[in-house]
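Engineer: sequence first, then the predicted structure:
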Amino acid sequence: MANQFDVAVIGAGAAGMMCAAVAAQGGKRVVLVDHAAKLAEKIRISGGGRCNFTNVNAGPQHYLSNNPHFCRSALSRYTAQDFLALVKKYRIAHHEKHRGQLFCNDSAEQIIAMLRAECDLGGVEWRMPCKVAGVRKTDGGFAIDTDAGELLVGSVVVATGGLSIPKIGATDLGYRIATQFDLKLIETRPGLVPLTFDGPSWEPFVPLAGIALEVEVSTGSSKGKGARGGHFREDLLFTHRGLSGPAILQISSYWQPGTPIVLNLLPEMDVADTLIGLKKTEKKQLGNVLTQWLPARLAEGLLAANGFDATARLADMADAKLRALGDAINRWAIVPTGSEGYRKAEVTLGGVDTKGLSQQTMMANNVTGLYFIGETVDVTGWLGGYNFQWAWASGVAAGLAVANS
């Protein structure tokens, strides 16, 4: 019948399309349901429109979860090399940009077209745009109420993503379905997101918007609920509202509200020792010395924020003062007042508690035939293609499981 299927996948993003393709090519009759009018918008905008589709280094150490070993099984059974083989099969030109990150040479549209083609190979049927009102357990499986009518299916795979970037259609549907079936949720919050700062202590840095430099960044505290230590060396960008760039996006997933982050603005140099060593030979003013190593506006802002006179001669500075300045540059501890929130977050931290799921199949332990994959689950990758690799790997795990059920 037209409304009866073996499997319904709710959410036609990266994880959902991968799962649907695998299940359908495994012999199941699959319907893919999504409320959006435009297919896979999050893939389309990713990587500056070129889709950072995986990372060749992807491993469990690159993921955050309350159950950190959960992702190991899926990632080991479907690796970055496996997805790369699919990309090569479709002759999609690509390149490695930075630290194992793989991008399309041309357009993210190629990845969307590839996934669509893989679904078509298995005869996946589409319901899109089609809003899901609810999911009910039946004697034979599940009934899905949609604005296009009822769907009767044997299994349901929830691939609805997280709360990030609501303007392209993010919703909490996956979390509501999980709660309905008594699965626990790990508290959600924005991840891979710019951090914001305000107040008098930040005023010297407001005019620095647009300045970028490579830094080391770490979490300043390992205390607090859910705290984890993070440390990255990446580019930092000053914005009108605070800090962004890869360094900040990475550390934002580890940062806990109310705690500091620590920046080393000159990671190749012990600034205090260098300044003290230069006192005997350097005749320049302090501000001019710092601008040899830092952007001029940043050097001026740091000096002003820490009460230093940029026109003072280095030779006249006390060692103790220079050590304090060195700390301000090599160990600049600042407390963000918040983040840019879900509207600019690339991912959602938290989600469906993995302790309620099978790490081999992604099926709920207490509901036969109900699966959760991708960003809906409490598995969040670093910046750099890791979240896409989790989407592919978890989608394949569930797709194979339903194909063999």
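Structural biologist: All right, it came through fine. No experiment lies behind these values; they were computed from the predicted model shown.

Engineer: could you use CA atoms for every contact and neighbour count after this?
Structural biologist: OK.

Engineer: would you map the helices across the stretch 1-150 of the chain?
Structural biologist: Secondary structure of the stretch 1-150 of the chain (DSSP state H, counting those that start in this stretch): helices at 14-25, 41-45, 72-77, 80-89, 109-122.

Engineer: so which of those helices is the most surrounded?
Structural biologist: Ranked by mean neighbour count under mean count of other Cα atoms under 10 Å, the helices of the stretch 1-150 of the chain are led by helix 14-25, which reaches a mean of 29.

Engineer: what's that helix packed up against?
Structural biologist: If contacts are counted by 3 or more Cα pairs under 8 Å, 6 or more residues apart in numbering; DSSP states H and E, helix 14-25 sits against strand 4-10, strand 30-33, helix 109-122, helix 386-403.

Engineer: any chance of the helices of the stretch 1-150 of the chain in JSON lines with distance to residue 300 as columns?
Structural biologist: Formatted as JSON lines, these follow (distance: least, Cα to Cα, whole Å):
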{"stretch": "helix 14-25", "distance to residue 300": "45"}
{"stretch": "helix 41-45", "distance to residue 300": "37"}
{"stretch": "helix 72-77", "distance to residue 300": "47"}
{"stretch": "helix 80-89", "distance to residue 300": "45"}
{"stretch": "helix 109-122", "distance to residue 300": "44"}
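
Engineer: okay, pairing it with this:
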Amino acid sequence: MSYDTIILGAGAAGMMCAANCGGRVLVIDHAKAPGEKIRISGGGRCNFTNMHAGPGNFLSQNPHFCKSALARYTQWDFVDLVGRHGIAWHEKTLGQLFCDGSSKQIIQMLLDEIARAGAELWVQTSLRDLRKTEAGFALGVEREGQRHDLTCRNLVLATGGKSIPKMGATGLAYDIARQFGLRVTDTRAALVPFTFSDGRFKELSGVSVPARLSNARTSFDEALLFTHRGLSGPSVLQLSSYWREGEAICVNLIPGLPLFDLLRDQRQVGGRKALTTELARHLPARLVEYLKHHLSMNGNLADQSDVALTDLSAALSDWQLTPSGTEGYRTAEVTLGGIDTDDLSSKTMEARDVPGLYTIGEAVDVTGWLGGYNFQWAWSSGHAAGTAIAAR
């Protein structure tokens, strides 16, 4: 069975590529259904892109690599595609775009695009062997208990990274890349909660507060969520991509809040009020109860000097914590690192030294922020590879 292009992986990038390749195309995935990460994303409504998507929202050893694909297929191009399929959407916070209905609408849209392009889709199909040939590639796959020998001129790696192994994620793309001489950068879990081995935040589990999390490299102002294992929430997930083992993080629980001024003013009119009572107007009561055992919060407002209020405000804006680690690939939204971009064309996503081999999406060393950016990279890189193949 001979194809012009075989795409390994029926996720966001793989299906986008299949819709744009032209010729005889086969998409293969070992899962029971295509687009499983799309299905679970955004609480079932799929945060399919971000209004502010641009190169500055992505991490890579080569921060310039993503520019070409992102410029040639933008978030507005994908929004236009969504609109043509009649899918209603809305903006949430920070430019995040979601379906009004279900994430399954995005999957169906991509399946319709694949069908329109005449591509085939095989699910529950496992790759057994792969080799380079003079004309392209030869693959052995198993489907419904039967062996199939396939050939193609172009092979696209779109199998993603290692994140969420319970959904079938593996390092297959990295293994295949190495097989053909491509380098793979160090990989680790990203957009992932922090853990603390001493369980120090168990009693705060479920408490959420706006916060600024930072380290020596960057900072993010978004919600912080305490869990029985540690810290989660958007600000934590964002910072995790920039965090290294053993590094302390700074938690600012009062970003943008002039707490010293507020407490000093209240001291003048309500000095007999307990300090913790007043703090509970600005922070969750459970958090104040927890913090009073770690910071000096005794007495009434009238008992607090300007120095004491200054020290308290400073402590709440510079809470130094050192996570034990992260929850790892088990809950990570993406994998940081991947196939080295130095070995790929930024315009076509083709391997420089292996004609006909393309790699797209999360498998590549391009990792987006939380908020629809990784889906945009999937659309942009998949489109780049697909249109390059179609033009050959």
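Structural biologist: Ah, there it is. Fair warning: this is a prediction, and the values are worked out from it, not measured in the lab.

Engineer: quick revisit: out of the helices and strands packed on helix 14-25 of the first structure, which is closest to residue 341 of the first structure?
Structural biologist: Proximity to residue 341 of the first structure (Cα to Cα) singles out helix 386-403 among those, at 18.4 Å.

Engineer: now do the closest one: which elements does it pack against?
Structural biologist: On a contact count with 3+ Cα pairs under 8 Å, 6+ apart, helix 386-403 of the first structure meets helix 14-25, strand 52-55, helix 72-77, strand 380-381.

Engineer: got these as JSON lines, with distance to residue 358 of the first structure columns?
Structural biologist: Below are those laid out as JSON lines (distance: least, Cα to Cα, whole Å):
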{"stretch": "helix 14-25", "distance to residue 358 of the first structure": "16"}
{"stretch": "strand 52-55", "distance to residue 358 of the first structure": "24"}
{"stretch": "helix 72-77", "distance to residue 358 of the first structure": "10"}
{"stretch": "strand 380-381", "distance to residue 358 of the first structure": "17"}
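
Engineer: of these, which is nearest residue 192 of the first structure?
Structural biologist: strand 380-381 (9.2 Å).

Engineer: ok now do the aligned residue in the first structure for residue 303 of the second structure, which residues does it touch?
Structural biologist: Taking TM-score structural alignment for the superposition, residue 303 of the second structure sits opposite residue 316 in the first structure. Residue 316 of the first structure is in contact with residue 279, counting by Cα atoms under 8 Å, 6 or more residues apart in numbering.

Engineer: tell me if I'm right that residue 283 of the second structure and residue 208 touch.
Structural biologist: No - checked against Cα atoms under 8 Å, the pair residue 283 of the second structure and residue 208 is beyond contact range at 9.5 Å.

Engineer: how about the strands in the stretch 201-350 of the second structure?
Structural biologist: With DSSP state E, counting those that start in this stretch as the criterion, the stretch 201-350 of the second structure has strands at 208-214, 219-226, 230-232, 249-252, 319-321, 325-326, 334-336.

Engineer: looking at the ones you listed, which is buried most?
Structural biologist: Most buried among those, counting by mean count of other Cα under 10 Å: strand 334-336, with a mean of 26.

Engineer: can you check which part of the first structure it sits on?
Structural biologist: Using TM-score structural alignment, the residues of the first structure aligned to strand 334-336 of the second structure are 347-349.

Engineer: what's in contact with that stretch?
Structural biologist: So stretch 347-349 of the first structure is contacted by 162-164, 187-192, 253, 342, 375, 378-380 (Cα under 8 Å, 6+ apart).

Engineer: if we can go back for a sec, now render the strands of the stretch 201-350 of the second structure as TSV, adding distance to residue 64 of the second structure.
Structural biologist: Converted to TSV, the strands of the stretch 201-350 of the second structure look like this (distance: least, Cα to Cα, whole Å):
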stretch	distance to residue 64 of the second structure
strand 208-214	24
strand 219-226	21
strand 230-232	30
strand 249-252	28
strand 319-321	33
strand 325-326	28
strand 334-336	16
